[in-house]
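Would you be able to build a 3D model of this:
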Amino acid sequence: MEYLRKLKKNYYFWLLLTLLLAAFLRFYQLGNIPSGFLNDEANKGYDVYSLLATGKDQWVSFLPLINLRGFGDYPPLVYHYLSIIPVLLFGLNEFSIRFISAIAGISSVFLIYLLGKKIFNEKVGVFSALSLAIFPWAIGLSRVAMEANIAITLFLGALIFGLKNRETKRIRNLIISTFFLALTIYTYSAFILFAPIVFIVIIIDNSYKNKIKLKKVLIPLLIFLLLITPIFIKKNSGSVRFSQVGLRTNINSIGFINTLNMQRGQCIKIFPSTMCKVFENKVVLYSSALIKNYFSHFSSNFLYVSGTTTQFPILEKRGLDYIFNAIFLLIGFYFLLKINKEPRCALLAIGFLLLSPLADSLTGDGNYTRASTMIPFLALINGIGMSYSVTLLNKIKSRYLSILIYFVSVSIITFSVFTFFVSYLTYFKNDYSIYSQYGYKDLIRNIYSNKFNYDRIYLSSNLNDSKQYIYYLFYTKYDPAKYQQKKDVDYSTDQDGWISIDRIENIYFVPSFSKTLFSAKDPDNNLLISNPVDFPKDIKSEFEVKDKLGNVIFKAVRLRDLVEYNRRVIQ
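Okay, here's the model as predicted:
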């Protein structure tokens, strides 16, 4: 019994178990679940492969320092450089590209423990780590190759060193914190807005506590400005991505100006034009959309019931967190606002949570990657709620009642986590495979084996919207040096900056099949590949690719067979 009491207070033991649990939930079947492989993941993988082979990315930039060109979205490059070692060790595959994200997810669990311990106490640290380890949103994000996960890890490191400087008064810790914060901007575009705000908070917090002289404040400030200036001078992922998916182009999906003109036009039919200009203008429309987007991140539907429609590549339709954590979150808020005797702690935990959705609010009402800045603070406050709940339970005089509540609580948590992960390994793996663009590995294998049997192979993206060419480069491990020359490659760029690869050798990537192709009187030896809806149901296929449920998602038909079929139908 004495041993169990000591074990109960052995926080290092519980932390170790938590880290092992986090590792299992993130690494088990990592290369196979999610079942598909997002085109952003494949793009990262091929750029890493290209950098490893030639020192240049796929667009011939030698060891880029700020961002790559990618699909025309100019993605940050930290994830790519960190992935070089896994690709070197494990080869170019799904596991090696997702490896760094999983490692970052586990590292964040340890870092949230340090943060909770530093702000509050060791018990809060352990419970915060547990909350993050089993957090469905964090697990899903750690199992795909997304920059957001790396940025969260760096951000937590920045907070820890910033708070450590408050205690030690060593400017070195503040400089390290500054470096990590600047690095988050080079890692994920959402931190372009969030990191500078956090930097200011850290500086103010340290100045207030330690009465740091102006000279010592200027040093980290100058370092921060020096580090982030290049990303604002050069075209970067933040500015480009915002122009492509920003709020001004996303309101009602028809564009900011179109929405404004439509609403004002309806207003003028009833009210004077001057009044309509006052109540229907850019400021009002933009502000109302921004406020709506912001508060949607804190809705019970978003957090605990249905989540967001963008989450299907990483999670099934469910809340981003467990329902039971809603109770712990409320208890955590209660503790911070009523019981906690250190206002600064409440200000940091709640303040950062309230600031965290700002970047995503500018682009929409809930994207699973851009809103992920909320994850560490939700986990921290959940951990505070868990810790305070245990404290309250220990004060119950009835030992049997206390044990009963413990047993029920642990059973609910265990059942919820187990149910989630079993569903993730089965239902999500199969029923949601299409959302992670499943099928391209088999498709490219078939294309490559048939490549020399046809003059041309046309691959249509109809109902399979993705950058299909990147899968061909990734799965065939296309020679980067050859691709960089673009001799057998046709490509174009649209007005928003998106790059379209139209041809690689004899493989043509098209949005749909043209009528002239279907009505050719003397068809060449060509192969057409598309969603089955583009072909007659009873036409002969050269091969088919099915999803995890057995539904055909790609069908390959010889052009000769299609033309002949159409002739027979006409006759």
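
alpha carbons only for contacts and neighbour counts from here, please
Fine.

Please settle this for me: is Lys44 part of a helix?
Yes: under DSSP: H, G, I helix; E, B strand; the rest coil, Lys44 falls within a helix.

wait, it sits on His80?
Yes: with contact defined as CA atoms under 8 Å, Lys44 counts as touching His80 (6.3 Å).

Please list all residues in contact with the spatially most central residue of the chain.
Against the mean C-alpha coordinate of the chain, by CA atoms, centre = their mean, the closest residue is Thr369 at 3.1 Å. The contact partners of Thr369, taken as CA atoms under 8 Å, 6 or more residues apart in numbering, are 141, 146, 148.

and for comparison, fold this next one:
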Amino acid sequence: MKRLYLILFLGLILRVVWLDKFPAGFTADEAGQGYDAYSILKTGRDSWGQFLPLFPRGFGDFKPPLYMYTAIPTIAIFGLNEFAVRLPTAIIGTLSILILYLLAKELFPEKIALISAFLLTISPWHMQLSRNAWEGGLGILLFPLGLYLFLKKRYNWAFLTWGVNLYSYHSWRIFTILFIVALVIRQKFFKPVLLIFALALLPIVINYKSVLKRASDVGIFSAANTLSYLSNRKSPPTLFDNKYIFYADQFFTNYLSYFSPGFYFTGHRPDFSHLNFPGTPLHYPVEIIFIAIGAILLIRHKQFSYLLIWLLLAPIPAALTESSNSQRAITIFPLTVLLSAYGLAALSRYYKVLIPVILVSFILLVQTYLIKLPKNPIYSQRVNYKEVFTKAIAINSKYDTIHFSRVFSVPHIFVAFYSKWDPLDYQKHTQDWIRYVKADKLYVDQLESWNLGKYEFHDFHWERESKLQNALLISSFGDFPSSQHILFDLGDTRFAEINPK
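Take a look at the predicted model:
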């Protein structure tokens, strides 16, 4: 147990130290999760005025609520800041190491369980997941926990855990439902305990329109994707050339991409999300050997059928979206760690060579994380947003209005987060923003304009903006004429006073 405690301690240190500073920047999703949690803490309602919602509206994407609720205690203790919002994911990430150890110990000898825990602790993929306030990491804790309880024949607790997992992340929701269906077909029983899972599923079925909102934007069946297909057609549809064949082809192409070694072992992936470190693989390249050996050996394992079901179903949620994406493929991740550990254990005679290779790879990852990434950040990390918005908030009393251009993604949430905006007042503003639904928009920031107090958000048109009185304009340098005096220059962001008093 001493080695397990050391692994868990290392996991906690790697996930908590400098949590507010690394990864550099703070995304709109993180700020949104944090502010909704803050709003519920203060008023019992989210930013849209919904009482303890199961389907919080967010920016219009209706994220699953579980992460939001886990952030409430940490915000209550530490206040509304980056550390408090990210701390739940660091704790969840550390607990995931323990749960994967328990699951691996149920499946394999303890030696493999310890290797699983260690590989998860230093995993590039998991380091990304457990230092961002991102809801998908919850499933890495909950699904393996449910499977562990299931294998221990604690069926009530297993299905309850999987029921809770429905509210963690979209991909885990789809995968968990498919996995339960496969279990029912395989086992041909569980009727009483299925009631627990069915009750957890019921609100999702009732609110299916909200649940499917995000899919309508990024799914292969989305209007944009269908329009792209139709616009490229040069002849009428036929039996073997129509939109349904197009959907099927896109699905299977996506599905197979998640079995490509290049997706896991190189830093060249098509998704540029805030969980994708530039040039960083999801697994260390040396692990390709371990995973391949582990997969071959697993065929003879007594629990092979459960793990095969996991392997075959895991890519489906991600394959239903338009392109390969490491976030949406998170459902396969704990399994690849188990396979890697299983394969590494079989190569024990080569430990003197393999362990140093893994440790050097880990050191290079830390170097990328602490040094290279802050210098070459991903745009979605919004690295300079804190400086921009705290500066605007600090000098807001000097101006009648403050205008942000569409250069900024959902800027209202950063104003609310960094100013700790009164949630009751914020909820009043969202009653106006709901007009985005009537305007047939997917998200709030697709409105032509909206405001939060004196802060206004819209496209910039210099002829109009130049006539404002005592206003502060904040945008990129390209939105200002060369003759305009710039008050502050923060990277690629400019502050300009218009007709000040």
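
count of neighbours near the corresponding residue of the first structure for Val415 of the second structure?
Matched by TM-score structural alignment, Val415 of the second structure corresponds to Tyr472 in the first structure. Tyr472 of the first structure has 21 neighbouring residues, counting by other CA atoms under 10 Å.

where does Tyr472 of the first structure land in three-state SS?
helix.

Could you check how far the nearest residue to it once chain neighbours are set aside is from Glu544 of the first structure?
Here the nearest residue to Tyr472 of the first structure in space, its sequence neighbours aside, is Ile444; by CA to CA, 6 or more residues apart in numbering that works out to 5.9 Å. Distance, Ile444 of the first structure to Glu544 of the first structure, by CA to CA, to the nearest Å: 12 Å.

and the aligned residue in the first structure for Asp46 of the second structure, how many neighbours does it have?
Residue pairing (TM-score structural alignment): Asp46 of the second structure is matched to Asp57 of the first structure. For Asp57 of the first structure, the count of nearby residues is 26 (other CA under 10 Å).

correct me, but Asp57 of the first structure touches Gly45?
No: Asp57 of the first structure lies out of contact with Gly45 (CA under 8 Å); the separation is 10.6 Å.

where along the stretch 251-400 of the second structure do the helices fall?
Residue ranges of the helices in the stretch 251-400 of the second structure, as given by DSSP state H, counting those that start in this stretch, are 261-265, 287-298, 304-313, 316-319, 333-345, 351-367, 373-375, 385-394.

Out of these, the one nearest Leu149 of the second structure is which?
Closest approach to Leu149 of the second structure among the helices of the stretch 251-400 of the second structure (CA to CA): helix 304-313, 13.4 Å.

can you give me the angle the closest one makes with helix 287-298?
130 degrees (axes from the mean of the first three to the mean of the last three CA atoms, to 10 degrees).

residues of stretch 473-489 of the second structure that come out buried?
Of all the residues in stretch 473-489 of the second structure, those buried under the rule 16 or more other CA atoms under 10 Å are 473-476, 479-480.

actually stretch 341-353 of the second structure, not the one I wrote
341-345.

Please compute how far it lies from its chain's middle.
Distance of stretch 341-353 of the second structure from its chain centroid, counting by CA atoms, centre = their mean, to the nearest Å, is 32 Å.

Check what contacts it and list those residues.
111-113, 115-116, 119, 289-295, 297.

what does stretch 61-78 of the second structure give?
33-34, 36-38, 40-41, 53-57, 81, 84-88, 133-135, 138, 167-170, 210-211, 213-214, 442-443.

And the strands in the stretch 51-200 of the second structure, which stretches?
Taking DSSP state E, counting those that start in this stretch as the criterion, the stretch 51-200 of the second structure carries no strands.

which residue packs closest to whatever residue of the second structure lines up with Arg318 of the first structure, ignoring adjacent ones?
Arg318 of the first structure maps onto Thr280 in the second structure when the alignment is built from TM-score structural alignment. With sequence-adjacent residues excluded and distances taken as CA to CA, 6+ apart, Thr280 of the second structure is closest to Gly267, at 4.4 Å.

Thought Pro281 was touching the one you found, still the case?
Yes: using CA under 8 Å as the test, Gly267 of the second structure is close enough to Pro281 to be in contact (4.4 Å).

And what about the nearest residue to Phe256 of the first structure once chain neighbours are set aside, helix, strand or coil?
Counting by CA to CA, 6+ apart, Phe256 of the first structure lies nearest to Arg248, which is 4.6 Å off, once chain neighbours are set aside. Secondary structure assignment for Arg248 of the first structure (three-state DSSP): helix.

What lines up with Arg248 of the first structure in the second structure?
Per TM-score structural alignment, Arg248 of the first structure is aligned with Phe221.
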